[in-house]
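>>> What would the 3D arrangement of this be:
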Amino acid sequence: MAEQILILDFGSQYTQLIARRVRELNVYCEIHPFNKIPEITPEIKGVIFSGSPCSVKDEGSPDLDIDQFRGKLPLLAVCYGAQLMAQKYGGAVTPSEIREYGRANLNYIDTHVNLFKEITHGSQVWMSHGDTIKDLPKGFDVIASTPSVKVAAYKVQGEETYGIQFHPEVTHSLEGKNLLRNFVVQTCGCSQDWTSDVFIDISIEELKNKIGDDKVVMGLSGGVDSSVAATLIHRAIGDNLTCVFVDNGLLRKDEFQEVLDSYQHMGLNVIGVDAKQKFYDALAGLSDPEEKRKAIGRAFIEVFDDEAHKLEGVKWLGQGTIYPDVIESVSVNGPSATIKSHHNVGGLPDFMKLKVVEPLNTLFKDGVREVGRALEIPENIVGRHPFPGPGLAIRILGDITPEKVRTLQEVDHIFIQGLKDHGLYDQVWQAGAILLPISSVGVMGDERTYEKVVALRAVASVDGMTADWVHLPYEFLGKISNDIINKVKGVNRVVYDISSKPPATIEWE
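As a prediction, the model looks like this:
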C-alpha cells in the first residue's frame, strides 16, 4: 500500500483542495470525516486538519482527541484545526476584532522551522476566519505573523506539530504549494512516487485479484471517467469486460455513433443500445429536475439489467465513480443536503445482484485525465468536457419531448463546434446550451415571431467544485448567436450566462 497523508475534514469548502494539492506533489492522501478516523497504519506519514465553517466557540462544533496524533505523527492544523488545537491545550480563541478574510502578507516568518523553509518574507496568504488565536498555550511558539494577525502560524516545541490560520491550499496563497511540500515531503518524509504509471500498475493488479475470472458489465457515457475506468478494467481482465453504451435520446448530436466508433478503435467490447423511446416514455410529463434525474436513473438500470441478463456469468458492474463523488456522499455530519443526485453513487437495487467495481474512486478529475493519457486513450475522449449523466434532460428546463431534444442538439452542436473551430474549446472546462421554457418576440424578415430562447453556458474550473464564467470574445458570441438564430428553426433569441459557482451551479437543473 502507498504511503499517504491523512486529511481529517471538519467541513471546510477547501478540504478537497488540500487533497488535490497534496496529490499534485505525487503523494497519495485520503480525506476522512473528523468523527470517522481510520486505523492509523504505518503507511500514514502525517496528518492534516482542515478548516471548518464552524467556530470553536459554537456548541456542538467539531472536536476530536488530538493526543492520538501529537508527537506521534507530523501534524498540520489549518484554520479551524489550528484554533481547535490552541483552545484544547489552554490557549485563548476569540472572535476577530476585524474581519480576517482575503489576502494578507506574512511580515514575520521563522524560516528555521521546516514548514517555512524558503518561504519569502512578505509572502501573500489567504485568510478566511471569524475567530482568531489571541494567546497560545504553553510550549507553543509563534512562527509567522501578519500586520493584523499575530499568530498566523505556530509550532509546538519538540514536535513536528504546526497550526496555521491561513489557507495554503488556495491559489491566493502564492507560496502555499511550497509550504505544503515542506510539510508533506520534508517533514513527513513522503517520497513523491505516487504517479499515474504507479497507479495504473497497482490498479490492474488489484482488479485482477478482485475480479479473477468473473465477468463485468459496464455502462459507458463517452466521457473521460467511464472511458478510463473501462480501459483499466479491460487491461486487467480483457474480453471478460462487456461495455454497454446506451442511446438515451439525450446525447449530443451524432454522439452515439461517434463515441461507438471511438471505443471500437480502442479495442473495447462495446454493445450499442438504442433505448431512446424508453427514456422519452419514462420522462413524459415530468418537469421537476429531481424527478427527471430519478426517472433517467431507473431507466438506465432497467436497460442495464436487460443487457446483463443477455450475458452469461456477469457478477460485477463497473462504474466510473471518482473521488469527489465519494467524498460528497459522506459528509462530516452525515449525508449533506441534496443539491442534485449523483447518478453513480448510492449502490444498486437488490434485484441486480451485481457487485460494484470502481477503479477510479480515489482520483480527482485531473488525475483521471492524467491516467487516461498514460493509458494512451485518444485525446478527444480524455480532453472532453464533462457532460451530465442525465444528458440534455437537465438542459431542457421543463418537460422533455423529442422535438425539444432535436432543437437543443442543433443549438449545442453549433456552440461546441464553434468553440473547437475558434481554438477556444480547451480554454473552457465545460460548455453547453440550455433550452428555456419561455418564448420571446422577434422579427424575421417582415414577420413577427414568438419563439424559443436558449442560454449558452461556458465555465472555467479545475474540478467543478467552484467555477467562473468564461469571458468568451464578443465577436465569437455574436457569430454563434447569429448562426443559431439563422440555422435552428424555432429559436429567435440567445443569451449568455455570466453566473459563477457559487452561488449558481454549473448546470441549470
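
>>> going forward, measure contacts between C-alpha atoms and count neighbours the same way
Fine.

>>> neighbours of K501, just the number please.
As a burial measure, K501 scores 16 neighbours (other CA atoms under 10 Å).

>>> residue contacts, the nearest residue to F279 once chain neighbours are set aside?
Once flanking residues are discounted, F279 sits nearest to N248: 5.8 Å by CA to CA, 6 or more residues apart in numbering. Residues near N248 by CA atoms under 8 Å, 6 or more residues apart in numbering: 274-279.

>>> Can you tell me which of the residues you listed is nearest L136?
The closest of the contacts of N248 to L136 turns out to be F279 (CA to CA; 61.4 Å).

>>> Let's compare: structure for the following, please.
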Amino acid sequence: MILVVDFGGQSNQLIARKVRDLKVYCEVVPFNKALNSIEEKKPTGIIFTGGANSIYEEKAPKIEKEVFECGIPILALDYGTQLMVQALGGKVKKVDRIEFGEVNLNIEESVLFKNIENGNVVWINNVDIIEELPEGFKSTASTKNSKIVAMENIEKNLFGFQFHPEVNNSKYGKDMLANFVYGVCGEKADWTMANYAKTAIDDIKKKVGDGKVLLALSGGVDSSVTAALLSKAIGNKLTCIFVDHGFMRKNEGDEVEEAFKDSGMNFIRVNAEDRFLNKLKGITDPEEKRKAIGEEFIRVFEDEGRKIKSVDYLAQGTIYPDIIESGVGDGAVIKSHHNVGGLPDVVDFKDLVEPLKMLFKDEVRELGRELGLPNYLVDRQPFPGPGLGIRVIGEITKDKLDILRDADYIFREELEKAGLSKDINQYFAVLTNNRTVGVKEDIRTYDYTLALRAVETTDFMTAEWSRIPYEILDKVSRRIVDEVEHINRIVYDITSKPPATIEWE
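Model prediction:
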C-alpha cells in the first residue's frame, strides 16, 4: 500500500484517489500520526501532500526526522517538499510574488520523468521556494521563474515536486505518480473491486458470525451497495431499516420503499418526521444540525432494534471521504458527517459494520456493479444522510421543507427534460434564510431566496460549477416563482469545489 501523509492540503483525497486509479491501495493519515502509521501499516511508499501554511509559520505542520530515515520511498508535494528540504538541511525562502497556475516544466533525466514530454504543463502554487538543496539531492526540473521545482536523492529514494501532479491541469501528472508507485515503490496494479468484494464478504462473515445486523438503508448509492454486500455475506441475518426523517426529496420515501420492499431483504420503513423536527427545533448551526440528526438516527435504530430483539450490529454506508472530511484521526474537519463525527458515544449495539469505509464514491459504484446492482441504482446522484436538513439554511420547519421539495423537484425535472441529467453529476436546490422584496400579481412580496446548485465532477473531491444554458435556467426560475409559494428570487451558485463544498452546509 501507499500512505498519503496529510499536511492540511485541499487535495489529500485527490492524491489518494489518483493512486487508487492506478489500482494500488492507498490510505490518508494526518501528519502527526505518520510515524506510528508507517510502523503499523508498513507501506511500500509514502506521499506527502501540500498544505496551506508557509514553512516559516509558527504553527506550520512538522514531522519526525525518523520518517526520512525509515528506508521507504517518499514523494513530497508542494509544502511537503519544502518540509523535506528544511528537515534535511536545505534552505527554503519566501517569495515576493507567488507563482500560481499553469507553467511549462523544463525536465532533466529522472526516474519520475520517464516517458514524460519536456515542456509539459503542470499546476503550481508556491508561497515558498527552494533556495538550496539538501546534501545528496539534485534538481530535476525548473520553470521560467523557479530554478528548482523538482528534486531527488536516488540513493535514499527521496523525491520532491513543487507542483501538483494530482490535479487535471498537470498534463502528465498521473504518469509521474505511476513512475513513483510502480517504478520506485515496486507496486502492482492489483487493487480491484472484485478482490475487494471477496475480502469484504469474508470479513463480514468473520465479524458478525451468528449475530444479527441492522442496516441504515437510505436508498442512496452507499447504503444500497452496503445492503447488497451484507446480503451476500449474511443473508437473512440482515434487517434493513429505512428511516424517513422527513428530509427526503419529493416522493422519495415512497420510491425507496417500492425499490426494496420486494427485494428479499427484511425491510422496515419508519416514518419519523415529527420526531426529527422536534429534535431540531431551534437549531440553526449546520454542525449542530448534522450531529443532532446523527444522534437521532441512532436513537431510532436502537428503538427498532429492541422491537426485533437480539440485534448485535449496526451497519452504515460510511465511505472514505466521510471519514477524512470529518477529521477523524486528528485531520482537519471540513464538515461532520452524520455517520461519522455525529455519532453519540453510547449505543445499544456491540459494534459498527462499515464495509465501505475505505472506499471512494466511484469505487462504491464500481463495487455495486460487481455485486450485480442495476445501473440506475449505482449511478444515482449522491444525497446526503441529513437530506434536505442541510439544504434548508437556518432553522428547519415542515413548511420550509415542503417549499424546498417542490422547488427542487421542478429544477431536477427541467434538467432531465433538457437531457442534461447525465452530464451534470449533482444538482439540487437550497432554501436560503434570506428574504427579499418582490412583486407578484402587482402585490408586494417579502419571501425566500432560493439557490440552485449544479456541479460536474469525476470524483466529488473537486468539482466545477455547471454551465447550464441561460434559457434553461430562465425556465426553471420562472416555473419555481410561478408554481411554488413563498419564493420570489432565484440565484445560481457559480462556485467550484474548492473553495466551496458541494453542499451549502
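
>>> Superposing both, give me the TM-score.
Scored against TM-score structural alignment, normalised by the length of structure 2, the superposed chains reach a TM-score of 0.92; 501 aligned residues with a CA RMSD of 2.3 Å.

>>> Go through the contacts of N248 of structure 1 and flag which are in strands.
D274 (DSSP state E).

>>> Most neighbours of all the contacts of N248 of structure 1, which one?
Among the contacts of N248 of structure 1, F279 has the most neighbours (other CA under 10 Å), with 21 neighbours.

>>> any idea how far G394 of structure 2 is from whatever residue of structure 2 lines up with that residue?
Using TM-score structural alignment, the equivalent of F279 of structure 1 in structure 2 is F276. Going from F276 of structure 2 to G394 of structure 2 by CA to CA, to the nearest Å gives 15 Å.

>>> E295 of structure 2 now?
19 Å.

>>> quick one: which helix or strand includes I381 of structure 1?
helix 379-382 (DSSP states H and E).

>>> next one: Q83 of structure 1
Going by DSSP H and E, Q83 of structure 1 is in helix 80-88.

>>> That helix vs structure 2, average offset?
With mean CA distance after the TM-score superposition for structure 1, helix 80-88 of structure 1 departs from structure 2 by a mean of 2.2 Å once superposed.

>>> Following that helix in sequence, what is the next regular element?
Assigned by DSSP H and E, the successor of helix 80-88 of structure 1 is strand 92-105.

>>> what's the mean deviation for that next one versus structure 2?
Looks like 2.0 Å for strand 92-105 of structure 1 (mean CA distance after the TM-score superposition for structure 1).

>>> wait, what's in contact with the match of F279 of structure 1?
Shown in contact with F276 of structure 2 (CA under 8 Å, 6+ apart): 245-246, 293, 296.

>>> Which two of those have the greatest separation?
The widest separation within these (CA to CA) is 12.7 Å, between G246 and E296.

>>> Just give the nearest non-adjacent residue to the alignment partner in structure 1 of A200 of structure 2, would you?
Alignment note: A200 of structure 2 maps to S203 in structure 1; criterion TM-score structural alignment. Among residues not flanking S203 of structure 1 along the chain, P359 sits closest, at 6.8 Å (CA to CA, 6+ apart).

>>> That neighbour - how many residues pack around it?
P359 of structure 1 has 24 nearby residues by other CA under 10 Å.

>>> What's it aligned with over in structure 2?
Using TM-score structural alignment, P359 of structure 1 pairs with P355 in structure 2.

>>> Now do the SS call for that match.
Under DSSP: H, G, I helix; E, B strand; the rest coil, P355 of structure 2 falls in the coil class.

>>> how close does it get to I480 of structure 2?
Taking CA to CA as the measure, P355 of structure 2 falls 40 Å from I480 of structure 2.

>>> same deal with E69 of structure 2?
Per CA to CA, E69 of structure 2 is found 62 Å from I480 of structure 2.

>>> The stretch 351-500 of structure 1: strands as residue ranges?
355-357, 430-444, 447-460, 468-469, 491-496 (DSSP state E, counting those that start in this stretch).

>>> May I see those organised as CSV, with distance to R21 of structure 1 and mean neighbour count added?
Listed next are these as CSV, based on distance: least, CA to CA, whole Å; neighbours: other CA atoms under 10 Å:
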stretch, distance to R21 of structure 1, mean neighbour count
strand 355-357, 27, 17
strand 430-444, 22, 18
strand 447-460, 18, 18
strand 468-469, 20, 20
strand 491-496, 32, 19
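
>>> Would you format the ones you listed as CSV with distance to D306 of structure 1 included?
Formatted as CSV, the strands of the stretch 351-500 of structure 1 follow (distance: least, CA to CA, whole Å):
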stretch, distance to D306 of structure 1
strand 355-357, 16
strand 430-444, 31
strand 447-460, 36
strand 468-469, 41
strand 491-496, 38
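
>>> quick one, which of those strands is nearest to P53 of structure 1?
strand 468-469 (22.2 Å).

>>> Give me the helices and strands touching that closest one, please.
Secondary-structure packing of strand 468-469 of structure 1 (3 or more CA pairs under 8 Å, 6 or more residues apart in numbering; DSSP states H and E): strand 447-460.

>>> who does the strand it packs on touch, helix- and strand-wise?
Helices and strands touching strand 447-460 of structure 1, by 3+ CA pairs under 8 Å, 6+ apart, are strand 430-444, strand 468-469, strand 491-496.

>>> and of those, who's closest to H129 of structure 1?
strand 468-469 (23.1 Å).

>>> What span of structure 1 is stretch 409-426 of structure 2 aligned with?
Here stretch 409-426 of structure 2 aligns to structure 1 at residues 413-430, judged by TM-score structural alignment.

>>> Figure out the length between the terminal residues of the matching stretch.
14 Å.

>>> do stretch 418-433 of structure 2 as well
Note: stretch 418-433 of structure 2 ends 29 Å apart using CA to CA.

>>> what do you get for stretch 487-505 of structure 1?
29 Å.

>>> With stretch 334-343 of structure 2 instead?
End-to-end span of stretch 334-343 of structure 2 (CA to CA): 16 Å.

>>> Check which residues of that stretch are buried.
Neighbour-count burial for stretch 334-343 of structure 2 flags 335-343 (criterion: 16 or more other CA atoms under 10 Å).

>>> Since that was my last question, I'll sign off now.
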